[in-house]
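Asks: no letters, just coordinates:
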């Protein structure tokens, strides 16, 4: 027997889904689902789909093609997009918003190790970005944030959760603390808590940021965030925008590798920086940082502990060294005798 569906708009369904999953998903995961579903809701609006009762398998196909061809999603990103859409539609089935079985129509693409590491900030690009910030935005929020992200490989959620008191300038480290009751959780809970060493350069930037440009605000829990706007703690979304904004080649070297007119480019305004094909979110910055550490002969176990990433994940998603590079790096640890 066919279930009688009850009308429901995409935006309302999205909010109901997020409310339902708020208690079971980590903050970072919930925010990722929110971001991915925003793309879906926007597509529905553009296609004039205002009632999910009408959503069909053919619509799934059209959305998939749009994200793959027009938005140029990599395979790994497409898999994440569709996986979120599938669990969202499964929820919609449970509340009689779409036909039963519609979620099962979504087939996830198969990813390989190469797909998992297809996007990263290279050491050379990172240096150009940081040199630009040092010259034109020294010790401002974006400079302090990207210096820390590149040097430490932190997830954006971990970075935005750091307080001023978690930064120890004299001892040159950051303390990562899991505070879920105060809105700043770590991906792996208390297991992600650790001390992260900093170098002289990063500490100098952070010291100058705190002394000269930090707005001195507190958040809703009376904590003073290390990374803050004039209003409150830096949000993950704003952190992502900063990464997109300053990894555009037209910003740090005033030229476009895509042969676009810089002044007329749709990705020129900050709010549309993500539309630049070369712009990177914080995760490729993290991936690039981890790869750089590995290529600089930092032992895998040290990288694993510092970046809070399992050894198996490190190998599959981040390690871009060739077999020959690994051989030569291992050679230095051989005994003389």
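Replies: Happy to help now that I have it. Just so we're clear, the structure is a prediction, and the values are computed from it rather than from any experiment. Residues are numbered from 1 along each chain as shown.

Asks: every contact and neighbour count from this point should use C-alpha atoms.
Replies: Noted.

Asks: now do the strands in the stretch 51-200 of the chain.
Replies: Applying DSSP state E, counting those that start in this stretch to the stretch 51-200 of the chain gives strands spanning 167-168, 173-176, 194-197.

Asks: wasn't residue 205 part of a helix?
Replies: Yes - counting by DSSP: H, G, I helix; E, B strand; the rest coil, residue 205 is located in a helix.

Asks: want to compare, so here's the second one:
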């Protein structure tokens, strides 16, 4: 097989991406930048023939990306992964085009980005937000308190909470709590317990606030209504939470997902089994829920480091 210079192969590949695959100019510029760095590395290690590239060559290039060098800052896992994807695509093309007989990059896996741990609020912040949502007591603040108690008390997604109908509640007389039927992704339903605090707030809203908000146009028994009698929107519910957090003086970024994360984390901190939390959150796989266990492990490490006499 004839010798193929890496720079020639890269030009051919970029032409292929531009002409045959029609990639956007911004995407092409990204490929060009990543492959230019790869070519510089191949030149640095003395590889002038594309067939001289081995799996070890590509693996070492990935290590250089993560470590950085005199001319480049270390790349994050996400940025390094993007560059490796460009290199893998290039070598796959070179093999398919007959430039080489082996693909040295096929077995090199891009680095996985670090898992982002969910941000959970301390219980004191959650309680301050819930209190602030209900003050001063008006029809709308009764609704707001009930909404946020349901979000935190059930771990509901914001879309699930605003999608609730009155008939989705089961509040048996003489019992402190109840249940609520949540409809999650893909139309999957789950029955979630409603604690006494959430039930008290919901009953206060149903008895003293919602009747005054109902209008002739109110859709099919929607639970949470806006001031015009329509179903409360996701955006409005988000605003309810943000305003309550501001009034409570909570400086952390707060979103409906924050309440859901806090629900899960506080349950696990309290000793709940991860599979129970999985069911409550409506996760299809326990793997999705297990990211919350990383948060509680961090809490354990903190306690250990400060409390154990030989921790340090």
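Replies: In hand now; what should we look at? What you are looking at is a predicted structure, and each value in this text was computed from that prediction instead of being measured.

Asks: circling back: switch the strands of the stretch 51-200 of structure 1 over to JSON lines; also include distance to residue 119 of structure 1 and mean neighbour count.
Replies: JSON lines is the format used below for the strands of the stretch 51-200 of structure 1 (distance: least, Cα to Cα, whole Å; neighbours: other Cα atoms under 10 Å):
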{"stretch": "strand 167-168", "distance to residue 119 of structure 1": "30", "mean neighbour count": "18"}
{"stretch": "strand 173-176", "distance to residue 119 of structure 1": "26", "mean neighbour count": "20"}
{"stretch": "strand 194-197", "distance to residue 119 of structure 1": "25", "mean neighbour count": "16"}
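
Asks: with respect to residue 227 of structure 1, which of these lies nearest?
Replies: strand 167-168 (11.0 Å; Cα to Cα).

Asks: what range in structure 2 does the closest one sit on?
Replies: Matched against structure 2 by TM-score structural alignment, strand 167-168 of structure 1 falls on residues 169-170.

Asks: let's have the strands of the stretch 51-200 of structure 1 in TSV, adding distance to residue 311 of structure 1.
Replies: Formatted as TSV, the entries for those read as follows, by distance: least, Cα to Cα, whole Å:
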stretch	distance to residue 311 of structure 1
strand 167-168	27
strand 173-176	20
strand 194-197	17
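
Asks: what's the closest of the ones you listed to residue 121 of structure 1?
Replies: The stretch from the strands of the stretch 51-200 of structure 1 with the least distance to residue 121 of structure 1 (Cα to Cα) is strand 194-197; that distance is 20.7 Å.

Asks: which bit of structure 2 covers the closest one?
Replies: Across structure 2, the stretch matching strand 194-197 of structure 1 (TM-score structural alignment) is residues 190-193.

Asks: with structure 1 overlaid, how far apart is the matching stretch on average?
Replies: When structure 1 is superposed, stretch 190-193 of structure 2 averages 1.3 Å from its matched positions, counting by mean Cα distance after the TM-score superposition for structure 1.

Asks: who's in contact with that stretch?
Replies: When contacts are defined by Cα atoms under 8 Å, 6 or more residues apart in numbering, stretch 190-193 of structure 2 is touched by residues 154, 177-184, 279-280, 282.

Asks: can you rerun that using 6 Å?
Replies: Contacts made with stretch 190-193 of structure 2 from outside it, assessed by Cα atoms under 6 Å, 6 or more residues apart in numbering, are listed as 178-182.

Asks: how many neighbours does residue 38 of structure 1 have?
Replies: Number of residues near residue 38 of structure 1 (other Cα atoms under 10 Å) recorded here: 15.

Asks: that one should be in a helix, yeah?
Replies: Yes - the secondary structure assignment for residue 38 of structure 1 places it in a helix, going by three-state DSSP.

Asks: tell me the residue in structure 2 aligned with it.
Replies: Counting by TM-score structural alignment, residue 38 of structure 1 has no partner.

Asks: now do the contacts for residue 38 of structure 1.
Replies: For residue 38 of structure 1, the contact set (Cα under 6 Å, 6+ apart) is empty.

Asks: distance check, it against residue 302 of structure 1.
Replies: Taken as Cα to Cα, to the nearest Å, the spacing of residue 38 of structure 1 relative to residue 302 of structure 1 amounts to 37 Å.

Asks: likewise for residue 44 of structure 1?
Replies: Distance of residue 44 of structure 1 to residue 302 of structure 1, computed by Cα to Cα: 45 Å.

Asks: before we move on, what about residue 39 of structure 1?
Replies: Per Cα to Cα, residue 39 of structure 1 is found 37 Å from residue 302 of structure 1.

Asks: related to what we said a few turns ago, could I get the contacts of stretch 190-193 of structure 2 in TSV, plus columns for distance to residue 91 of structure 2?
Replies: Output for the contacts of stretch 190-193 of structure 2, formatted as TSV (distance: Cα to Cα, whole Å):
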residue	distance to residue 91 of structure 2
178	59
179	56
180	54
181	52
182	48
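
Asks: fine by me, thanks again.
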